[in-house]
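Q: the following block contains a protein sequence and its predicted model.
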Amino acid sequence: MAATLSVFLLVFILKSTTCSPVGQLPVESRLDQLEIGAEVQYERTNDLKQRISVLEKFVVGMLSGNNISQTGNSALSKEEVGKLLENNYSMPILPVNGALRQSAAPKVAFHAYLSQDQDFHPQNSVTFDQVMNFSSGYTAGIGVFQAATTGAYVFTWTITAAKLSHPVTTQLVVNGQIKGVITSESDVTPTDVTGSGNHPATGVVVTHVEAGQYVSVRVSYPQGGTSSIQSNTLNRSTFSGWLL
């Protein structure tokens, strides 16, 4: 009998841990996220209590024939009650469809740019050397972002070809796979001896990235030559990405 009960409990625990997204996480992560969920519910309960208290006092005042409600030694007008409900007791961000609030997930975002004009050979990654990192995923020395979290990401990059140079074609590459391509025309081409302004090109890609995979912007043209990328106070070449 004891053995049968033990087997039943084991099956129940296994089912409980595999039937929900939380159950697929390590035990410590599950405890942290459940604690966050409990905190949200606690904040919501306190917020509702405060709102109900304000409304009750206002209704009592209205039923007594006044436009104000007595709260101790002070009175609240309709406008003051509205401000209290709107400003003092803002509702916390609640889970959607049973999911934990998004703040429980790590924030991943980065923005980098080239500090000066630079030449690159084909298949070279563009090493955007100036970085504003909200996570530790982007490495300026090699121009590569490594995802620490699996999910859907947005990446955008802007490239400006230098004057009197070739067009510059770049690719957004995720673990060796090309996800996007753009081409920036040079200010002067062999058929145009008078410059006609700068021609920056911007690409935007939404793609799935697994934890541990690498993302970079790679030069692909011209073959056998160099690509001169412009980046200065007038035209800045940039690379950015964030987790949705």
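A: All right, it came through fine.
Q: alpha carbons only for contacts and neighbour counts from here, please
A: Noted.
Q: how close does A2 get to S228?
A: 76 Å (Cα to Cα, to the nearest Å).
Q: have a look at those two and say which one is more surrounded.
A: Between A2 and S228, S228 has the larger neighbour count (other Cα atoms under 10 Å), namely 21 against 7.
Q: the more buried one contacts I159, correct?
A: No: with contacts counted by Cα atoms under 8 Å, S228 stays clear of I159, the gap being 10.1 Å.
Q: now list whatever residues contact both of these two.
A: Counting by Cα atoms under 8 Å, 6 or more residues apart in numbering, the common neighbours of S228 and I159 are V168.
Q: buried stuff in the longest helix seen in the chain?
A: Taking DSSP state H as the criterion, the chain has its longest helix at helix 27-63. Using 16 or more other Cα atoms under 10 Å as the test for burial, helix 27-63 gives 33, 36-37, 40, 44, 47, 51, 54-55, 57-58, 61.
Q: what does stretch 205-220 give?
A: 206, 209-210, 214-220.
Q: which two among those residues are spaced furthest apart?
A: Using Cα to Cα, those reach their maximum pairwise distance at E210 and S220, which is 24.3 Å.
Q: which element follows the longest strand along the chain toward the C-terminus?
A: Identified as the longest strand of the chain according to DSSP state E is strand 151-161. Downstream of strand 151-161, the next assigned helix or strand under DSSP states H and E is strand 168-174.
Q: so the following helix or strand past that following strand versus strand 168-174, what angle?
A: Proceeding N to C from strand 168-174, the next assigned helix or strand is strand 177-184, under DSSP H and E. Taking axes from the mean of the first three to the mean of the last three Cα atoms, to 10 degrees, one finds that strand 177-184 is oriented at 160 degrees with respect to strand 168-174.
Q: what residues does strand 177-184 touch?
A: 159-161, 167-173, 199-205, 207.
Q: try this one side by side with the last:
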Amino acid sequence: MMMSKIKASVWTLGLALGMMGPASAALFDAGLPAGWTANGNAGTLGANGVVTLAPSGGSQYGYVSSNNGVNGVALPGVGGSGSGTNGSTLRSAVFSAAAGDDLEFFFNYVTSDGAGFADYAWARLLDSSSNQVALLFTARTAPSGSIVPGFSMPAPAATLSPASVTIIAGGPSWSPLGGSSGSCYSSGCGYTGWVQSNYEIATAGNYVLEFGVTNWSDTAYDSGLAFDGITVGGVVIGEPAQVSEPAILALMGLGLVGAAVAGRRRQTA
């Protein structure tokens, strides 16, 4: 009897230790996760052209592109002079977060457009009813200066690393841009490289993460956004919360104590 209780305790500990392992970086390795919804051109891709794999370590990343996008996709009332034309969004399945959880991920903005046609991309945190909670960041085509955060755009709610990013210039080769891959309209085209975004969620609740991109003032020379390594409270988005190490040690102690007490009772019976 005592041995069976010890075995049960060891099995429980092994299960808990398995749950304690590091968060998987493979969110997009098998394609778009179940429950994620695309509007326009969104998908997954491995290292391609100027976009390497993200620092988080997956073998694929997610992306959105204005190439083959749909009309009317842009942030409402945002962008200054001009208007969005066509673009794409990708939204996560609803996920739960506790107050104080960090929402973290990497992104890389890629654009073949340049001066005078300020395409932009973004990430937003929405509630489960699709209301905006926070505009995490924007990335925007510009002939010079900061690409992230974008000019004439709201300040980012997330903390970005690096905090300000200029373009790595040149016609970017990247297949999601379609016929615009490798092309460059005037100064301002290129890519940012991978940038880290970190946002502390203030209130416990259910949320949706949205990535988007839009052409601006025309539909020529497309832009896109790559992203990966998305975690909430240190756990890959959408996965169950992990068991903490102190909780595992406490569980182990309770199991072994319970087994020892049961053994003593049997000996004194």
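A: It's in. Computed from a predicted structure; not experimentally measured.
Q: fetch the TM-score of the aligned pair.
A: Taking TM-score structural alignment, normalised by the length of the first structure as the basis, the two superposed chains have a TM-score of 0.34; 129 aligned residues with a Cα RMSD of 5.2 Å.
Q: what subset of the contacts of strand 177-184 of the first structure is buried?
A: 159-161, 167-173, 199-204.
Q: those: which two are farthest apart?
A: V173 and H199 (22.4 Å).
Q: relative to M2 of the second structure, how far out is R265 of the second structure?
A: Between R265 of the second structure and M2 of the second structure the computed distance is 10 Å (Cα to Cα).
Q: more neighbours: which of those two?
A: Set side by side, R265 of the second structure and M2 show more neighbours around M2, with 16 against 9, by other Cα under 10 Å.
Q: hmm, the more buried one is touching A260, no?
A: Yes: using Cα under 8 Å, M2 of the second structure makes contact with A260 at a distance of 7.2 Å.
Q: common neighbours of the two, please.
A: Common contact partners of M2 of the second structure and A260 (Cα under 8 Å, 6+ apart): none.
Q: what's the separation between L135 of the second structure and N41 of the second structure?
A: 21 Å.
Q: neighbour count for these two, which is higher?
A: More crowded of L135 of the second structure and N41, by other Cα under 10 Å: N41, with 22 against 18.
Q: I figured that one was touching G62, is that so?
A: No: using Cα under 8 Å, N41 of the second structure is not in contact with G62; the gap is 11.0 Å.
Q: sorry, back to before: may I see the buried residues of stretch 205-220 of the first structure arranged in TSV, with distance to E79 of the first structure as well?
A: Shown next, in TSV, are those (distance: Cα to Cα, whole Å):
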residue	distance to E79 of the first structure
V206	46
V209	50
E210	52
Y214	55
V215	53
S216	55
V217	55
R218	59
V219	61
S220	63
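Q: return the subset of those lying in strands.
A: 206, 209, 214-220.
Q: what is the longest strand along the second structure packed up against?
A: Criterion DSSP E: the longest strand present in the second structure is strand 205-216. On a contact count with 3 or more Cα pairs under 8 Å, 6 or more residues apart in numbering; DSSP states H and E, strand 205-216 of the second structure meets strand 61-65, strand 84-91, strand 95-97, strand 120-127, strand 223-232.
Q: to R140 of the second structure, which of those strands lies closest?
A: The nearest among those, by Cα to Cα, is strand 120-127 at 4.2 Å.
Q: so which residues make contact with that closest one?
A: Strand 120-127 of the second structure has contacts (Cα under 8 Å, 6+ apart) with 109, 132-141, 150, 205-216, 223-225.
Q: okay, how far is it across stretch 89-109 of the second structure, tip to tip?
A: From its first residue to its last, stretch 89-109 of the second structure covers 14 Å (Cα to Cα).
Q: cool, stretch 153-169 of the first structure as well?
A: End-to-end distance of stretch 153-169 of the first structure: 22 Å, with Cα to Cα as the criterion.
Q: can you name the next helix or strand after the longest helix of the first structure?
A: By DSSP H and E, the next helix or strand past helix 27-63 of the first structure is strand 69-71.
Q: quick check: buried residues in that next one?
A: So for strand 69-71 of the first structure, counting by 16+ other Cα under 10 Å, buried means 69-70.
Q: which strands or helices does it pack on?
A: Packed next to strand 69-71 of the first structure, using 3+ Cα pairs under 8 Å, 6+ apart, are helix 27-63, strand 74-76.
Q: compare the ones you listed and report which one is nearest to G151 of the first structure.
A: Nearest of those (Cα to Cα): helix 27-63, 17.3 Å.
Q: I'd like to know which elements that closest one is packed against.
A: Judged by 3+ Cα pairs under 8 Å, 6+ apart, the packing partners of helix 27-63 of the first structure are strand 69-71, helix 78-83.
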